[in-house]
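A.B. asks: no FASTA, just this:
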């Protein structure tokens, strides 16, 4: 891998060439692979994600920090490493990048850290599953300080994030308000309803709608004339993979009760809830997760191709 001058990033030769020639590139996160999917399936999905991006005409750039080096574009051996059940990988948000690099550690990047590294590498498009957001208040209070770093990072990072909204365990209305406060454009792809990850609609409208990759690219280009913030494009899960709403609501209620009984708080809440969804749904939520992130990668690659024109 080649290290770019004046930057601590290590870009793969393919990614470095694509950046230099302004070819379409799509950044992909690694936390989904190391912490979100079970061993075996995670490597399969990692390879499928990169394949989907290539088929749509773009270069995939999976991002992780390995042995203190932020790597943008991984070899197959490096993909195997981050997907290994024996890998000792931290979950890295943006605040964790400096310590991890300085101490020579390894970790998988979240939405916030992936977006920041993608922008630093000159990659304008990033595909993921779901965005972080504002958590509901702790029972007995009416305020929460648990707000994902994804939102603040997107507010100051010039990158298009293609996702399927955010998980329904979050306060979606409050999250959309935070994005509005930070002047982050929120677009719905072929929808007027903001999606909620496993569900195609959260019940909240999107401020703006686009119906093809060219329109999305035009919005991104126009937005850059006025602001250095990112853009959020919400792409609903494919209709055939959406979870049944009654099943979803039951699993969510069970998961929240499980969290309450265990006294789980902070960043540990989401992994516990997702594990309950995966187990109690008989794997249906894993299928849904895989389907939506592949759909987002395909759409991101098509938009990246339009931007590269």
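C.D. replies: Yep, it's here. Since we're looking at a predicted model, the values are computed, not measured.
A.B. asks: okay, CA-based contacts and neighbour counts for the rest of this
C.D. replies: Noted.
A.B. asks: which residues does stretch 138-151 contact?
C.D. replies: 93-94, 111-112, 131-137, 178-179, 266 (C-alpha atoms under 8 Å, 6 or more residues apart in numbering).
A.B. asks: one more to weigh against that first structure:
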């Protein structure tokens, strides 16, 4: 239920509001993948297809974004189309979500900001591509995504294809363990690496059904354990880029980022854009496939809760 203090700032789409009122399954979706992750019109087409998949699974999609200072929980088709074409949108996390609302700005919500908004609206499941995490070289740059702390504090199940492979997956897992965040490999004992089905690292936990994941979440709540859960869902085999190939592409993109002095929030969008060029579009096709796959699983988990 949305707190009274937040209500003046939030617009919940009528379809989402009706589903929440009726107890129907709802799945939150982030919007940085629209504003920063893919070029137009691929971004809007992808977002529309992901919403369609969620509906096919019997749930209601709620794409979250800030539009002209309004925190939107669920977008109309026209709003989504307009957001897909916005230039200069902010990339919003916990630190600047309220800033964008207060200043009347427009921005895409990261994993952290989407979790905050989903929880405010009473949505317990969220599908994304990959979470942020510990960047390579963080021992000197201290570049660690706010997504990890949000997973530790906000009780939302996040379904992703693991941490983005441009990150230091090993250190990301260590931070999540320290923060007490359960990381569940869905049908796998090995952590996926976003574009690739495998990485060198074991999945801390493994569950094989949406019902089992929902049951784990309920048990955590019954025991008074706060915070979210991360479900690592491997990209479909037919869509993956093998890890040994992707590693070379990532190294080249990271070298370019270093040469161009790309830092902070600009790193991930730069690398994704550069990888799109290096792979001649293959990384985008895989990205779309994994987001669709995650949406399907998230809808099934939401229905099982």
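C.D. replies: In hand now; what should we look at? Please read these numbers as outputs of a predicted model, since none were measured by experiment.
A.B. asks: filter the contacts of stretch 138-151 of structure 1 to the buried ones?
C.D. replies: Burial by neighbour count, 16 or more other C-alpha atoms under 10 Å: within the contacts of stretch 138-151 of structure 1 this picks out 93-94, 111-112, 131-136, 178-179.
A.B. asks: ok so, going back, in the contacts of stretch 138-151 of structure 1, find the pair that's most separated.
C.D. replies: 94 and 137 (23.6 Å; C-alpha to C-alpha).
A.B. asks: quick one, strands of the stretch 201-309 of structure 1?
C.D. replies: Secondary structure of the stretch 201-309 of structure 1 by DSSP state E, counting those that start in this stretch: the strands cover 208-210, 231-234.
A.B. asks: and of these, who's closest to residue 50 of structure 1?
C.D. replies: Proximity to residue 50 of structure 1 (C-alpha to C-alpha) singles out strand 231-234 among those, at 19.8 Å.
A.B. asks: what's the closest one packed up against?
C.D. replies: strand 160-163, strand 186-189 (3 or more C-alpha pairs under 8 Å, 6 or more residues apart in numbering; DSSP states H and E).
A.B. asks: what residues in structure 2 pair up with that strand?
C.D. replies: Mapped onto structure 2 using TM-score structural alignment, strand 231-234 of structure 1 spans residues 229-232.
A.B. asks: ok, average deviation of that stretch from structure 1?
C.D. replies: After superposition onto structure 1, stretch 229-232 of structure 2 sits on average 0.4 Å from its aligned residues (mean C-alpha distance after the TM-score superposition for structure 1).
A.B. asks: if we can go back for a sec, export the strands of the stretch 201-309 of structure 1 as CSV, with columns for distance to residue 195 of structure 1 and mean neighbour count.
C.D. replies: As requested, the strands of the stretch 201-309 of structure 1 are exported to CSV (distance: least, C-alpha to C-alpha, whole Å; neighbours: other C-alpha atoms under 10 Å):
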stretch, distance to residue 195 of structure 1, mean neighbour count
strand 208-210, 13, 18
strand 231-234, 7, 27
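A.B. asks: next up, the contacts around the residue nearest the centre of structure 1.
C.D. replies: Among the residues of structure 1, the one closest to the centroid is residue 128, at 3.0 Å (C-alpha atoms, centre = their mean). The contact partners of residue 128 of structure 1, by C-alpha under 8 Å, 6+ apart, come to 28-29, 111, 161-164, 293, 296-297.
A.B. asks: cool, and residue 297 of structure 2?
C.D. replies: Residues in contact with residue 297 of structure 2, defined by C-alpha under 8 Å, 6+ apart, are 159, 210.
A.B. asks: let's see 10 Å
C.D. replies: With contact taken as C-alpha atoms under 10 Å, 6 or more residues apart in numbering, residue 297 of structure 2 is in contact with 53-54, 57, 127, 159-160, 186, 209-210, 231, 233, 303.
A.B. asks: same question for residue 53 of structure 2.
C.D. replies: Neighbours of residue 53 of structure 2 in contact, by C-alpha under 10 Å, 6+ apart: 47, 59-61, 292-297, 299.
A.B. asks: how about residue 305 of structure 2?
C.D. replies: Residue 305 of structure 2 neighbours (C-alpha under 10 Å, 6+ apart): 25, 124-125, 210-215, 217-218.
A.B. asks: now the helix or strand where residue 52 of structure 1 lies: which residue numbers in structure 2?
C.D. replies: When elements are assigned from DSSP states H and E, residue 52 of structure 1 belongs to helix 41-55. Mapping helix 41-55 of structure 1 onto structure 2 (TM-score structural alignment) gives residues 42-56.
A.B. asks: please identify the buried residues of that stretch?
C.D. replies: 42-44, 46-48, 50-55.
A.B. asks: ok, stretch 191-211 of structure 1 next?
C.D. replies: For stretch 191-211 of structure 1, by 16+ other C-alpha under 10 Å, it's 191-202, 205-206, 209-210.
A.B. asks: of all those residues, which comes closest to residue 156 of structure 1?
C.D. replies: For the buried residues of stretch 191-211 of structure 1, the residue nearest residue 156 of structure 1 by C-alpha to C-alpha is residue 206; the value is 20.8 Å.
A.B. asks: what's the single longest helix in structure 2?
C.D. replies: Taking DSSP state H as the criterion, structure 2 has its longest helix at helix 282-304.
A.B. asks: now do that one against helix 42-56, angle only.
C.D. replies: 30 degrees (axes from the mean of the first three to the mean of the last three C-alpha atoms, to 10 degrees).
A.B. asks: what range in structure 1 does helix 282-304 of structure 2 sit on?
C.D. replies: Going by TM-score structural alignment: helix 282-304 of structure 2 matches residues 284-306.
A.B. asks: what's the mean distance for the matching stretch versus structure 2?
C.D. replies: Mean for stretch 284-306 of structure 1 is 0.3 Å (mean C-alpha distance after the TM-score superposition for structure 1).
A.B. asks: can I get the contacts of residue 128 of structure 1 in CSV including distance to residue 271 of structure 1?
C.D. replies: Shown next, in CSV, are the contacts of residue 128 of structure 1 (distance: C-alpha to C-alpha, whole Å):
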residue, distance to residue 271 of structure 1
28, 20
29, 17
111, 15
161, 22
162, 22
163, 18
164, 18
293, 17
296, 21
297, 23
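A.B. asks: rewinding a little: most tightly packed of the helices and strands packed on strand 231-234 of structure 1?
C.D. replies: Burial of those is given as mean neighbour count (mean count of other C-alpha atoms under 10 Å); strand 160-163 ranks first at a mean of 28.
A.B. asks: from the contact counts, what lies against it?
C.D. replies: Counting contacts by 3 or more C-alpha pairs under 10 Å, 6 or more residues apart in numbering; DSSP states H and E, strand 160-163 of structure 1 is packed against strand 25-28, helix 111-121, strand 125-127, strand 186-189, helix 213-223, strand 231-234, helix 284-308.
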